[in-house]
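Enquirer: Sequence and predicted structure are below.
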Amino acid sequence: MIMERQSRLGETHVLVLPFPIQGHINPMIQFSKRLASKSLRVTLITTSKSMQPSASSVNFESIEFEEGERTNSVDDYLELYEKLIPKRLAKFIENQTCSQHPAKVLVYDSCMPWALAVAKNFGVQGASFFTQSWAVNAIFYHLKQGTFRVPPEEPVVSLPSMPELRLSDLPSFVCDNSGSYPGLCKLVKNQFSNFEEANWVFCNTYDELEDEEMRIEP
């Protein structure tokens, strides 16, 4: 059955790179399945061999951390990930160029903007995928633009195209007075560093639900 499916696949090979934290992986898996349903070759790249496919429509490949490279600190993990994974992703794409079906497109989690440069270095088109609701993304976008500070100076935050937000409406680490999560704050801001340079930008939302919030222009 797998061989029959493979024979029906088209020539376009899409790589999908999810960010390995809760809430980011499943949207990318579901998107990968949708792509595969359109007769595209889809390879989802993971950093853990424990994440195996529940269906054969998507191929899973691992570029996991090696023994001794893991860390328990969130900020240390993010730093280590950004140091090691770009090189391994580049090696993976390079190996694909010699295959029968080299990668044409890399769909990457928006939290990894560096993936776009890796893809373009091999002539692969890049698509940034925002896994969170666009209302949340809009908050992070305005955080990067300096529309408000962290932690906010006022009890109510007013952002373009959004209703007034109380501190309890904002992501918890945005309101953190102790500065306990500098890595996460940097992560969510950097996802907008080059998204306008991507060939495509995908959002995990419906424009009918978040029409106003999606009116963000770089």
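Expert: Received it, and whenever you're ready, just let me know what you need. Numbers count the residues shown, from 1 in each chain.
Enquirer: C-alpha only now, for contacts and for neighbours.
Expert: Fine.
Enquirer: Can you pull up the most central residue in this structure?
Expert: Nearest to the geometric centre of the chain sits Asp109, at 0.9 Å (C-alpha atoms, centre = their mean).
Enquirer: Comparison target below:
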Amino acid sequence: MEEPREPHVLVLPFPAQGHIKPMLCLAKLLAAAGLRVTFLNTHHNHRRILPRGPSSPPSSLLRLESISDGLPDDHPRSLERIEELLLSIKTAMKAALREFLVSKSAEPPVTCVIADGIMSIGIDVAEELSVPAISFRTFSACCLWTYFCIPTFIHEGKLPFPDDDLDKEFHGLLGAEGLLRRRDLPSICRSAIAINLYRYFMDETIAMTRACALILNTFDALEAPMLSHLATIFTDIYTIGPLHALAVKSHVGHFSGRSESVGSLQMEDRSCMVWLNSQASRSVVYVSFGSLVKITVDQLMEFWHGLVNCGRPFLWVLREDAILGENEEKARSLLSELKVVSEGRRVVDWAPQEEVLAHAAVGGFLTHSGWNSTLEGIVAGIPMICWPRIADQQINSRWVSEVWKIGLDMKDTCDRSTVETMVRLLMDDKKEEIMKSMARISALSSDSVGPEGSSSKNLERLVKNIRKIGQTS
């Protein structure tokens, strides 16, 4: 009788920081549970991530490896040129993945592939090699359910929108009646999105159903209604979030104050923590629009004046590549001017976000509503002003404001008057009301990652089932 194979999990993230971070957290948790894990980055991101904190895995069971994404080294891999990256993933990177899995690089042989929900090449190659695949979608359950409903909306004539009125109510999403406007749907529903991008993401969503299970970085108490709808599509769902909090509770976290955050592709400026130490309790507005979003000079100045006019100290993460469509030299000059340190404001290229949100001086979070940032705000108990731009961010922000009631939704506008008003509402006028909701939601997130919490139990169940897969493959 053939001996059972040793469980060996390949974790394949989409090559962007917001995807790498939660999937690397999961890889560390699986390794800490005794599974052999290979985390497979692209060469481009592997070089960026290795010199810093995550270079020392939690155990010898976790290997950090890489393959080519098929693009030249000097390619920017930016949102503006994402179609080139997506095409290369489907062709060159898929071939490199197949070669990696059939070569000696993947020893012992991989028994399970955990592929990002927009990396169906992982499912494709796993099927070719008769290896079970699990899909991990790194955004919210509410957004994933919406994605699955989009073909129905198209069939019913609700998409594309017949006119440009984005404030019109949108009906038909089960579990969200009376909640949505057109502008609250994911960005792929807007007419400005390129049709080939729309098709790519819809094809990737459908491909997820070929996986044997679904992993989500959320927790049961936060998104129970949407999870119940997803259960009609996936027979096996593992909700194991917030992953960054679960990693800390499981003692494989990274909150040492001396290393880079797990999955960070940016060099963190820790001087902002010293600046926060000098600020009053709950007085600071923390501003970050994530690792990909770019803004125009006009938007930048509207935010700047709105924040200055509200009279609150603020810490703003403003990447060197954050200004859209401007002369590089002019952009650098403007950023240099804004980054001059003053008593009530601090601007940095990148910050240790989880530590910032946990700092006693921070009282509000102006965010792009990326799912990692949303969960980090919830765990830290910091109310949010949402300015979503792409993908899942539009629907996340609606849930923040109207379902969980832990923040305010400012989508599609950023004039200085609105920014000032929103900050005053969050930090003063509606503070008590919003903080009451946030305290409840934050406590539920903490419970979920506790020893008897739903996410902890689901992680145990996932590890057990991966071991079974290894025994039967």
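Expert: On my side now, so go ahead. These figures come from a predicted structure and were not determined experimentally.
Enquirer: just to revisit the earlier point, check contacts around the residue nearest to the centre of structure 1.
Expert: Counting by C-alpha atoms under 8 Å, 6 or more residues apart in numbering, Asp109 of structure 1 touches 17-19, 24, 128-131.
Enquirer: contact partners of the top helix by length along structure 1?
Expert: Secondary structure of structure 1 per DSSP state H: the longest helix is helix 74-96. Here helix 74-96 of structure 1 makes contact (C-alpha under 8 Å, 6+ apart) with 63, 69-71, 102-103, 114-115, 118-119, 122, 181-184.
Enquirer: Give me the buried subset of those.
Expert: Buried members of those, counted by 16 or more other C-alpha atoms under 10 Å: 63, 102-103, 114-115, 118-119, 184.
Enquirer: Report the two of those separated the most.
Expert: Pro102 and Leu184 (33.4 Å; C-alpha to C-alpha).
Enquirer: if we can go back for a sec, go through the contacts of Asp109 of structure 1 and give me the one with the most neighbours.
Expert: Most neighbours among the contacts of Asp109 of structure 1, by other C-alpha atoms under 10 Å: Ser128, with 28 neighbours.
Enquirer: which residues in structure 2 does stretch 194-206 of structure 1 align to?
Expert: The alignment of stretch 194-206 of structure 1 onto structure 2 (TM-score structural alignment) covers residues 207-219.
Enquirer: Surely Ser57 of structure 1 and Leu35 touch.
Expert: No: between Ser57 of structure 1 and Leu35 there is no contact under C-alpha atoms under 8 Å: 9.4 Å.
Enquirer: Give the residues shared as contacts by these two.
Expert: Val42.
Enquirer: quick one: which of those two has more around it?
Expert: Between Ser57 of structure 1 and Leu35, Ser57 has the larger neighbour count (other C-alpha under 10 Å), namely 22 against 16.
Enquirer: Tell me how many other residues surround the residue lying closest to the more buried one once chain neighbours are set aside.
Expert: In space, and not counting its chain neighbours, Ser57 of structure 1 is closest to Ala36: 6.0 Å by C-alpha to C-alpha, 6 or more residues apart in numbering. By the measure other C-alpha under 10 Å, the count of residues near Ala36 of structure 1 is 21.
Enquirer: what residue of structure 2 takes the place of Ala36 of structure 1?
Expert: Looks like Ala36 of structure 1 aligns to Ala31 there (TM-score structural alignment).
Enquirer: roughly how far apart are its match and Ile150 of structure 2?
Expert: Distance from Ala31 of structure 2 to Ile150 of structure 2, counting by C-alpha to C-alpha, to the nearest Å: 37 Å.
Enquirer: same thing with Ile134 of structure 2?
Expert: 23 Å.
Enquirer: do Lys158 of structure 2 as well
Expert: For Lys158 of structure 2, the distance to Ile150 of structure 2 equals 9 Å [C-alpha to C-alpha].
Enquirer: Have a look at the two and say which one is more surrounded.
Expert: Between Lys158 of structure 2 and Ile150, counting by other C-alpha under 10 Å, Ile150 is the more crowded of the two (20 against 16).
Enquirer: Report the secondary structure state of the aligned partner of the more buried one in structure 1.
Expert: Alignment note (TM-score structural alignment): Ile150 of structure 2 maps to Leu143 of structure 1. Put simply, Leu143 of structure 1 is helix when judged by DSSP: H, G, I helix; E, B strand; the rest coil.
Enquirer: what do you get for Leu15 of structure 1?
Expert: Quick answer, by three-state DSSP: Leu15 of structure 1 is strand.
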